[in-house]
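Chemist: Requesting a structural model of the entry that follows:
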Amino acid sequence: MDESRPTPATPPAVLADHAERMEKLLDRLLSPQTLCDEIARPERLRAAMAHGLLGGGKRLRPFLVEQSAALFHANTDAVLRVGAALECVHCYSLIHDDLPAMDDDDLRRGRPTVHRAFDEATAILAGDALLTLAFDIVSSDETDLPPTRKLALVAGLSRAAGIGGMVGGQMRDLEAEKTDRPLAIRDIEMLQSMKTGALLRYACEAGAIAAGASGDERARLRRFGEIVGLSFQLADDLLDLTSDTATTGKATGKDAAANKATLPSLHGIDWTTARLRDLVVEATDLLDPFGSKADILVQTARYIAFRDR
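Modeler: Sure thing, here's the model as predicted:
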């Protein structure tokens, strides 16, 4: 990357601006008012969905959708809605992951998890409803994109979130906790590329899809998303080793307590830090053809790799 390029606004500041706009849209999408063909919106369910969706989070995945689409000057309102759909999927997964049958967490974003604030059955239904809402948002007439792009976005989100992506990764994670044999490094990498990486990869490609980018441009952003996904998980696992609950807003040290193998626990902090640096370089090189338009994405890759929460 050309080091003479101007330095953009720091990612936390840009993320905060985007998060505020995303919060307002998500709040509108969870309005008590029913939509066409809906019968009623039970208030307790809506409140549980709001607890899991609103009031916190970096909104990183929709931010990546927006910034990837910005490379091609896409329809910003439509792109924001695509990002909102992706955030609904992400937050549904957090609600379900926190359940006693899975990760059994009491704290998320510094607040009680949904099943603690409400109850387990309501938390399950809130997650189900958020997942369904995501596809409603993308397919809605209000998401002003050509039908072929909407179809590609729905297909991509389905596969990133489903058996071959995030949900499949969670299944592998649960299986790994029940085996006495430590996972091989390649198995850890595959698990993480599914559970965490699939939605981040989709976020970067979704912006290109929404913008009608070329196949080569989509592939470049897809690979960028894969790198971001790996960086995110490495940084997350590193924080689990080195940070505390007050900083991250969620429980730390759980991987070690569960004897769960991660790449940082196997290779150490120095290896992980060096690997994160290499990934940032690769991500930067991938975006070089986009010139200065990609500066915020480059800065975001660095932020993801070396964040403190």
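Chemist: make it CA atoms for all contacts and neighbour counts henceforth
Modeler: Will do.
Chemist: Quick check: longest helix in this protein by residues?
Modeler: Using DSSP state H, we find that the single longest helix of the chain is helix 215-242.
Chemist: got the buried residues for stretch 163-174?
Modeler: Going by neighbour count (16 or more other Cα atoms under 10 Å), the buried part of stretch 163-174 is 165-170, 172-173.
Chemist: Now show me the structure for the sequence below, then we'll compare the two:
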Amino acid sequence: MKDTLFESKRNWINEQLEKSVSNLNLPLELNEALIYTIEAGGKRLRPILMLSTFQAFGEVNNKVIEPAIALEMIHTYSLVHDDLPSMDDDDLRRGNPTIHKKFDEATAVLIGDGLLTYAFQIISGSSNLGAEEKVYIIHQLSKASGFEGMIAGQFMDLRGEGKELEESDLTAIHQKKTGELISASVKIGAYLGGANPPQIEALNDYAEHLGLIFQIQDDILDVKGKEEVIGKPVGSDEALNKSTYPKIIGLAGAEKKRDDCMVEAKEAYSRANIHQPELLSFIDLFGNRMF
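Modeler: Below is the predicted model:
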């Protein structure tokens, strides 16, 4: 993916995020924490992925704006809660103090709760989406972020600390914790763009492999990445005694699994019978990223 294209979409998403919270009537300190959370930035990969999938079927229009913003709010909520002392207990996120360190733990919990619920308020109140579209989007986002998605994945991840997991168990954790929201990004983008059911199914397979690629590379970077690039301490997974792909199947085995998933993602993309080079670029971006 070209840097200029990536930056253009990310800047657009950042503008839309800031606009979406600018008119909220909040207590001063809560508003300060919310702005800090939004302006902390991020790669915005999931909403960019949604936009790119939508563009496989037509030009971006108002129909996809609010789903993309809601998606990023849900992702941001998950990061805020993941960093809490009762979860992963991280002090840094993208090189900056996490919300509970910058403010306090209660504020971090409330910011996360607020982002999650506001995401659904944005979708349900949209004038750009039809009733059936709202139902589809809310179903996909709530499933990905709820008990069958991120909640189960995070629970399984926490319970797996200090235990020697099987590779299949680790894959199940990552499919729920990371993969479900990535799949929702692609399915919503395809659905709103007018994809037919076989195309959505093929793109869902693509997204499932993409989620694994992202997480395997994340595990690899925890071993061989650079803190100043990835924005968090290297070796944090090992410090928590977490099961990772390099720990279970070795660094070389993890790199091979990542490469195999990249091949399978490209095959699934081909089955969708579309022409969208950006989606192919995402495979390389996720698999070769150093951040």
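Chemist: Which other helices and strands does the longest helix of structure 1 contact?
Modeler: If contacts are counted by 3 or more Cα pairs under 8 Å, 6 or more residues apart in numbering; DSSP states H and E, helix 215-242 of structure 1 sits against helix 198-211, helix 254-257, helix 263-267, helix 269-286, helix 295-305.
Chemist: most centrally placed residue in structure 1?
Modeler: residue 61 (4.3 Å; Cα atoms, centre = their mean).
Chemist: And that residue? What does it align with in structure 2?
Modeler: In structure 2, the residue paired with residue 61 of structure 1 is residue 46, using TM-score structural alignment.
Chemist: before we move on, what about residue 268 of structure 1?
Modeler: Residue correspondence to structure 2 (TM-score structural alignment): residue 268 of structure 1 is matched to residue 250.
Chemist: quick one on the thing from earlier: would you reformat the helices and strands packed on helix 215-242 of structure 1 as a markdown table and include distance to residue 65 of structure 1?
Modeler: Formatted as a markdown table, those follow (distance: least, Cα to Cα, whole Å):
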| stretch | distance to residue 65 of structure 1 |
| --- | --- |
| helix 198-211 | 4 |
| helix 254-257 | 30 |
| helix 263-267 | 27 |
| helix 269-286 | 16 |
| helix 295-305 | 10 |
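Chemist: between these, which one is nearest to residue 159 of structure 1?
Modeler: Minimum separation from residue 159 of structure 1 across those (Cα to Cα) falls at helix 198-211, 8.6 Å.
Chemist: Mind listing residues that contact the closest one?
Modeler: Contact partners of helix 198-211 of structure 1, identified using Cα atoms under 8 Å, 6 or more residues apart in numbering, comprise 61-62, 64-70, 72-75, 79, 82-83, 86, 90, 145, 149-150, 152-153, 156-157, 160-161, 165-166, 217-219, 221-226, 228-229.
Chemist: that older thread, in structure 2, what stretch matches the longest helix of structure 1?
Modeler: Counting by TM-score structural alignment, helix 215-242 of structure 1 corresponds to residues 197-224.
Chemist: Mean distance of that stretch to its aligned residues in structure 1, please.
Modeler: After superposition onto structure 1, stretch 197-224 of structure 2 sits on average 0.6 Å from its aligned residues (mean Cα distance after the TM-score superposition for structure 1).
Chemist: got the buried residues for that stretch?
Modeler: Neighbour-count burial for stretch 197-224 of structure 2, with 16+ other Cα under 10 Å as criterion, is recorded at 199-223.
Chemist: thinking again about what came up before, for the match of residue 61 of structure 1, give me its contacts.
Modeler: 68, 71-72, 181-182, 185 are the contacts of residue 46 of structure 2 under Cα under 8 Å, 6+ apart.
Chemist: what's the average distance of the regular element (helix or strand) spanning it to structure 1?
Modeler: When elements are assigned from DSSP states H and E, residue 46 of structure 2 belongs to helix 45-54. Here the mean offset of helix 45-54 of structure 2 against structure 1 after fitting is 0.5 Å, by mean Cα distance after the TM-score superposition for structure 1.
Chemist: Read off where the following helix or strand past that helix ends up in structure 1.
Modeler: The C-terminal neighbour of helix 45-54 of structure 2 among helices and strands, as given by DSSP H and E, is helix 65-82. Mapped onto structure 1 using TM-score structural alignment, helix 65-82 of structure 2 spans residues 80-97.
Chemist: in the superposed pair, what's the mean gap between that stretch and structure 2?
Modeler: Relative to structure 2, stretch 80-97 of structure 1 is 0.7 Å off (mean Cα distance after the TM-score superposition for structure 1).
Chemist: What are the contacting residues of that stretch?
Modeler: Outside stretch 80-97 of structure 1, the residues that reach it (Cα under 8 Å, 6+ apart) are 22, 25-26, 52-53, 59, 61-63, 65-66, 102-104, 113-115, 123-124, 126-128, 130-131, 133-135, 137-138, 143, 157, 161, 199, 203, 206.
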